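K.L.:
just coords:
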């Protein structure tokens, strides 16, 4: 809980900090990587840094957290914090690294604000930072303690690779050492680390596909302009890379077959991966739940994991697949039209795909009367969307 002495200071400076956070972020990362270049090795994405996505997501979470606790003095933004903590755990973030972030973030704030950064302002924002950091450290400790091993990233050997759609590889890895594998829940992801041509270890997250015991299976779509996916596509059977324990909070937990809410799975392109995992989990549990799997793609040839996806749908008791393909060969042509699906208002929805796709689908779902709380999503890379969603959830609730 924010102290009464800090509350008025945060209220009066929140807008300024929020407006300046992008400029503050530039200073923050420049200073931090200058003195701690080791953080770029295996933890921070060089590509996301160049695009500015990861910096805005990390530093931007602090004013969002501040805004939330001003509006909700007795609670924290649990969804946002859980999303951050799972990503941190997959990268191996440690408690002492919050001290490093604090040092350089607050040096950047002081530099940006200049004389306006009084000791009282610095102290109030320090309180906000450590309220957030302490919660994250506790969540991350719980995530680490819940694993079957204490290894952040262990070695895995590629044992199978095959094409699974246009520029998509279906890849299976098995342990290359004696590290005990932790259990994964459908919808979770792992951080994969490869060594780039200049020797820097770079991380990326990939959702896990259904696999045999003692295996990790992922689908990698090659981004020709990317840094990691082309390296993964060059791997041959027998090559070894580093893979984390499974993490991620976008899972099917919380619903049961007794729940009358039908389940809708919306995916586009490689966003089909978590949906395949969900469908396999439903099949494994002999689910009787009503499921509608909606996929959008350019063509049936480009559609990743198409045969496996459709087979899983067909094997469920009450499920159907609906496709929106731009080439006209699907059930519908063009972009997804939610209004054509006649969805019940109490449907539970999961989404995965490009951000623009999910934004469009979510807007249409809300317009059709689906409550926002019933819509969950997985996003590739740093999640700035949840920061905006957290802000939206607070509108009309300010004190």
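P.N.:
That came through fine. Not measured: the values here are computed from a predicted model.

K.L.:
CA only for contacts and neighbour counts going forward, please
P.N.:
Fine.

K.L.:
next, count neighbours for residue 130.
P.N.:
Neighbours of residue 130 under the rule other CA atoms under 10 Å: 16.

K.L.:
my error: substitute residue 369 in the last question.
P.N.:
13.

K.L.:
for it, which residues are in contact?
P.N.:
When contacts are counted by CA atoms under 8 Å, 6 or more residues apart in numbering, residue 369 touches residue 345.

K.L.:
and it, which of the three is it?
P.N.:
coil (DSSP: H, G, I helix; E, B strand; the rest coil).

K.L.:
any idea how far it is from residue 295?
P.N.:
21 Å (CA to CA, to the nearest Å).

K.L.:
break down this protein into its helices, ranges please.
P.N.:
Using DSSP state H, the helices of the chain run over residues 7-35, 46-51, 53-71, 78-91, 95-113, 119-145, 229-233, 272-284, 306-315, 355-367, 385-394.

K.L.:
closest to residue 326 out of those helices?
P.N.:
helix 355-367 (13.7 Å; CA to CA).

K.L.:
go through that closest one and flag the buried ones.
P.N.:
By 16 or more other CA atoms under 10 Å, the buried positions in helix 355-367 come out as 357-358, 361-362, 364-365.

K.L.:
another structure for you, compare them:
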């Protein structure tokens, strides 16, 4: 049921309240929800709970929803991103009822008498307006998933070190059935039991190869510790990434989801240039895109520029692979930035430019192909990196629809665990 005009006014009037109290409301919400429903720990990222990222992300989403309650089209990309992640975690319609109960209760706990019956009813209606949109979209995604609508067992067929921190995992389905294809750039969720927590945890990992019918590949960075602005937070190695690196062996089983995600190579037999910009482990979905372009491009001279930043050569994954592709594919160039070269790293041999990847260090037409208005830019890496690159490209009059960012993590930023 649509909100009444009076309810829309009430929701918009709560924007200042959410700005001031949103993070407190969502922190209380998650605490109470997970205490009463511990089985939901299997869905929510514990690291993002501890470092406050998940409550902040939900607070931001509530603030945006209240702000644009009468123009929800503005939020369509954000809603799609969330629905894709929900589908990869197999969120079910009934769980929206549980969230509604605890979210409204958290609002009452924090706001007290300020949450009048009228405000409560308006937010209940607003919640279900959005929830029904998301339930419908997620239902459609499940229908599109080739009857793969629950976690599926895969065997780790092979582990390959790609750098001093990144390892590739080749995953084959235990049932031996052919795998559905995916759009290059998409991710899977991978779920493992974490003994330290005594429950399951799932993480999203980009598929790092072009589609194959018999295996998927992910390439995972081993995370050293938890990042938190709270000095009381106890740092620890990333739960899932360290389990994968240190304890999961070839022949072991893991559970993964059908591929999902709204960051992917544009379909079509196009010949326009493509620029792939990444930093650190952000190169993984771009390797999937690169491998797809190099294996199936109708025009071998199509311009592709792979631009990547890393601390040094030892931390750079797929360097030999990209070098090999560059020698085989006439239109492909690779440019490497290094922030902290080792004594053995030589500029012009092991890397091209010193420092971080920055648009102002690249030549407009030679490196970025700005002379072609159809050039597409795919960007993946840390939050600041992506926003800086996006801002710089827009300042050069690149159309926003030509800039694609991978924002699959909590709050729209890729999680590092």
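P.N.:
Yep, it's here. Not measured: the values here are computed from a predicted model.

K.L.:
so after superposing, what's the score?
P.N.:
Scored against TM-score structural alignment, normalised by the length of the first structure, the superposed chains reach a TM-score of 0.90; 381 aligned residues with a CA RMSD of 2.1 Å.

K.L.:
now the helices of the first structure as CSV including distance to residue 241 of the first structure?
P.N.:
Output for these, formatted as CSV (distance: least, CA to CA, whole Å):
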stretch, distance to residue 241 of the first structure
helix 7-35, 25
helix 46-51, 18
helix 53-71, 23
helix 78-91, 15
helix 95-113, 25
helix 119-145, 21
helix 229-233, 9
helix 272-284, 21
helix 306-315, 26
helix 355-367, 28
helix 385-394, 30
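
K.L.:
compare these and give me the one nearest residue 211 of the first structure.
P.N.:
helix 272-284 (9.4 Å).

K.L.:
which residue numbers in the second structure go with the closest one?
P.N.:
Aligned by TM-score structural alignment, helix 272-284 of the first structure falls on residues 283-295 of the second structure.

K.L.:
what separates that stretch from the chain centre, distance-wise?
P.N.:
17 Å (CA atoms, centre = their mean, to the nearest Å).

K.L.:
one more: stretch 277-293 of the first structure?
P.N.:
22 Å.

K.L.:
list the buried residues in that stretch.
P.N.:
Buried residues in stretch 277-293 of the first structure, counted by 16+ other CA under 10 Å: 277-283, 287, 289-293.

K.L.:
I'd like these as TSV, with distance to residue 341 of the first structure appended.
P.N.:
TSV is the format used below for these (distance: CA to CA, whole Å):
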residue	distance to residue 341 of the first structure
277	23
278	20
279	19
280	23
281	24
282	22
283	23
287	22
289	18
290	14
291	13
292	9
293	11
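
K.L.:
closest to residue 206 of the first structure among these?
P.N.:
Among these, and counting by CA to CA, the member closest to residue 206 of the first structure is residue 277, at 12.2 Å.

K.L.:
the second structure: which residue goes with residue 195 of the first structure?
P.N.:
That one, residue 195 of the first structure, aligns with residue 193 by TM-score structural alignment.

K.L.:
OK, contacts around its match?
P.N.:
So residue 193 of the second structure contacts 199-201 (CA under 8 Å, 6+ apart).

K.L.:
filter the residues you listed down to the buried ones.
P.N.:
Counted by 16+ other CA under 10 Å, the contacts of residue 193 of the second structure give 200-201 as buried.

K.L.:
and which of the contacts of residue 193 of the second structure is nearest to residue 74 of the second structure?
P.N.:
Nearest to residue 74 of the second structure among those, with distances taken as CA to CA, is residue 201, at 31.9 Å.

K.L.:
wait, doesn't the closest one sit right on residue 238?
P.N.:
No - Residue 201 of the second structure is beyond contact range of residue 238, at 11.3 Å (criterion: CA atoms under 8 Å).
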